[in-house]
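[1] The amino acid sequence is not available; the structure is as follows:
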């Protein structure tokens, strides 16, 4: 979406071009979350691994709202939570415990998003969890795992259990807590976050209405997640969805490299 020459012109001296491109993309994602009301003040996290060093990843600076995150102020840390290079801000320990565990265990989980949206937390509190009986949840059949609540995730001892709970799934419902999704890149994780949140919103509303929900046949569930990619003739659904959201938010490269006034 952004011109390579403009990216090069704004890139800090000494930073690899690929890391800068990903910083801009991640900052754009934080701003889209802010625009859509998917953020929770200064809490929650979206992280992205740095391609030149698999053990390093980018995370939001603790204390800033999502609307204040820029490509420049994202913090790079290692899997032990130590800052890599200069860091002008601290990092939320809960974000380090959750995200470093998954980044370290799943080579395909380059991007991880954790949210506390109302519908997602509500579904996480229900014993039955997510029901595969609406248009959105059907896309996620067989791709949703669960992790029991152990308190605020600030203790490293929970990391192995988090990884075990997630398994090979892209979506993890943290019981009594919220939602977590993974992707090979920002657009893919954005897609799973969008679909999972919509599934929870529809479920909460449908369950508040009188009468029983219409079940979806097992065969229809099986083909729904498989066929979603067929909607895009270019086989580029995730990127199209994400960058359309960035455009809708009216974001420019200048917005993403300069701190808001």
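    Now that the structure is in, tell me what you want to look at. Keep in mind the model is a prediction, meaning the values are calculated, not measured. Numbering: from 1, shown residues only.

[2] going forward, measure contacts between C-alpha atoms and count neighbours the same way
    OK.

[3] quick one: buried residues of the longest helix belonging to the chain?
    With secondary structure taken from DSSP state H, the chain has its longest helix at helix 186-207. For helix 186-207, a neighbour-count test (16 or more other Cα atoms under 10 Å) marks 186-204 as buried.

[4] now swap in stretch 89-99 and tell me
    The neighbour-count check on stretch 89-99 (16+ other Cα under 10 Å) flags 91, 92, 93, 94, 95, 96, 97, 98, 99 as buried.

[5] can you check stretch 17-27 too?
    Neighbour-count burial for stretch 17-27, counted by 16+ other Cα under 10 Å, picks out 19, 20, 21, 22, 23, 24, 25, 26, 27.

[6] Take this one as well and set it beside the first:
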């Protein structure tokens, strides 16, 4: 049986970097537990505080194998920083480096190929205002057209332009993406987007008329959501509970 290299780098990085590594590794484990993974083919990245470097999963590892120590540190040109026995996914580099370069507030980016986000992203009209969860995402939602595997450098500028200042994106025929100032913010935004897409698919399968939400309520919820899902009442509030869950699942992620 193939065994992964035993890496323990806590004493070689700053306290700030280690804290981000632990949060990011926990996020990978939680995504795996939620059933949002896609074998080894999707990516979550987090910026190393005070630098232009970011952390991402080693290409070839399952999400439940990610640890704080085996995350790979790279620069915006895709160069691996420090010693690592691993490489990174070229498609993951294109998407994450483009967004980290353009959005200085994007300290964490989740890009996942869940069935629900692919399905809704592949439908005419995209996400509909049919549930409370969709109203959390819609005020800051963008779309990006499918261009094949994201390995062409020319796609970077188009991805940056399509994303603009939004925090949620549906990539046509491809999946979903969220970003945030913390790992917790990005994770909770993806949770909302995923739930919104799941509910929309359920409603479409019911083939029954959907009760429309009055426009005045839609506008009010947009305003409420901007407060509820930011700062101390958003991802930063929910993340400690999610982190405790990651420790219960397997505390090995923080090695």
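    That came through, no problem. Note that the coordinates shown come from a computational prediction; the quantities given were computed from them, not determined experimentally.

[7] Please state their TM-score.
    Once superposed, the chains reach a TM-score of 0.91 (TM-score structural alignment, normalised by the length of structure 2), with 247 aligned residues with a Cα RMSD of 1.9 Å.

[8] out of the buried residues of stretch 17-27 of structure 1, which are inside helices?
    Those of the buried residues of stretch 17-27 of structure 1 mapping onto helices are 19, 20, 21, 22, 23, 24, 25, 26, 27, per DSSP H.

[9] Mind putting these into a markdown table with distance to residue 136 of structure 1?
    Putting those into a markdown table (distance: Cα to Cα, whole Å) gives the following:
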| residue | distance to residue 136 of structure 1 |
| --- | --- |
| 19 | 33 |
| 20 | 33 |
| 21 | 31 |
| 22 | 28 |
| 23 | 30 |
| 24 | 29 |
| 25 | 25 |
| 26 | 25 |
| 27 | 27 |
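
[10] Tell me the buried residues in whatever helix or strand comes next after the longest helix of structure 1?
    The helix or strand immediately downstream of helix 186-207 of structure 1 is helix 218-227, counting by DSSP states H and E. By neighbour count on 16+ other Cα under 10 Å, the buried set for helix 218-227 of structure 1 is 221, 224, 225.

[11] if we can go back for a sec, return the member of the buried residues of stretch 89-99 of structure 1 nearest to residue 109 of structure 1.
    Checking the buried residues of stretch 89-99 of structure 1 against residue 109 of structure 1 by Cα to Cα gives residue 99 as the nearest, at 9.7 Å.

[12] So the closest one sits against residue 112, correct?
    Yes - look at residue 99 of structure 1 against residue 112 with Cα atoms under 8 Å: they come within range, at 6.8 Å.

[13] Could you dump the buried residues of helix 218-227 of structure 1 into TSV with distance to residue 72 of structure 1 added?
    Shown next, in TSV, are the buried residues of helix 218-227 of structure 1 (distance: Cα to Cα, whole Å):
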residue	distance to residue 72 of structure 1
221	43
224	40
225	37
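
[14] For residue 191 of structure 2, see how far away residue 35 of structure 2 is.
    Separation of residue 35 of structure 2 from residue 191 of structure 2 (Cα to Cα, to the nearest Å) stands at 12 Å.

[15] hmm, I was thinking of residue 16 of structure 2
    On the measure of Cα to Cα, residue 16 of structure 2 and residue 191 of structure 2 end up 26 Å apart.

[16] Can you report how many residues lie near residue 214 of structure 1?
    8 (other Cα atoms under 10 Å).

[17] Let's verify the spatially most central residue of structure 1: helix, strand, or coil?
    The C-alpha lying nearest the average C-alpha coordinate of structure 1 belongs to residue 113 (Cα atoms, centre = their mean; 2.1 Å). Assigned by DSSP: H, G, I helix; E, B strand; the rest coil, the conformation of residue 113 of structure 1 is strand.

[18] Quick check: chain neighbours aside, which residue is closest to it?
    residue 46 (4.4 Å; Cα to Cα, 6 or more residues apart in numbering).

[19] where does the counterpart of that neighbour in structure 2 land in three-state SS?
    When structure 2 is aligned by TM-score structural alignment, residue 46 of structure 1 is paired with residue 44. Following three-state DSSP, the label given to residue 44 of structure 2 is strand.

[20] farthest pair in the buried residues of stretch 17-27 of structure 1?
    Longest distance between any two of the buried residues of stretch 17-27 of structure 1 is 12.1 Å, between 19 and 27; criterion Cα to Cα.

[21] if we can go back for a sec, surely the residue nearest to residue 113 of structure 1 and residue 60 touch.
    Yes - with contact defined as Cα under 8 Å, residue 46 of structure 1 counts as touching residue 60 (7.1 Å).

[22] neighbour count winner among those two?
    residue 60 (30 against 26).

[23] Quick check, that one in contact with residue 48.
    No - using Cα under 8 Å, residue 60 of structure 1 makes no contact with residue 48, being 10.1 Å away.

[24] Look up how far residue 22 of structure 1 lies from the aligned partner of residue 93 of structure 2 in structure 1.
    The alignment partner of residue 93 of structure 2 in structure 1, by TM-score structural alignment, is residue 96. According to Cα to Cα, residue 96 of structure 1 and residue 22 of structure 1 sit 19 Å apart.

[25] next one: residue 189 of structure 1
    14 Å.
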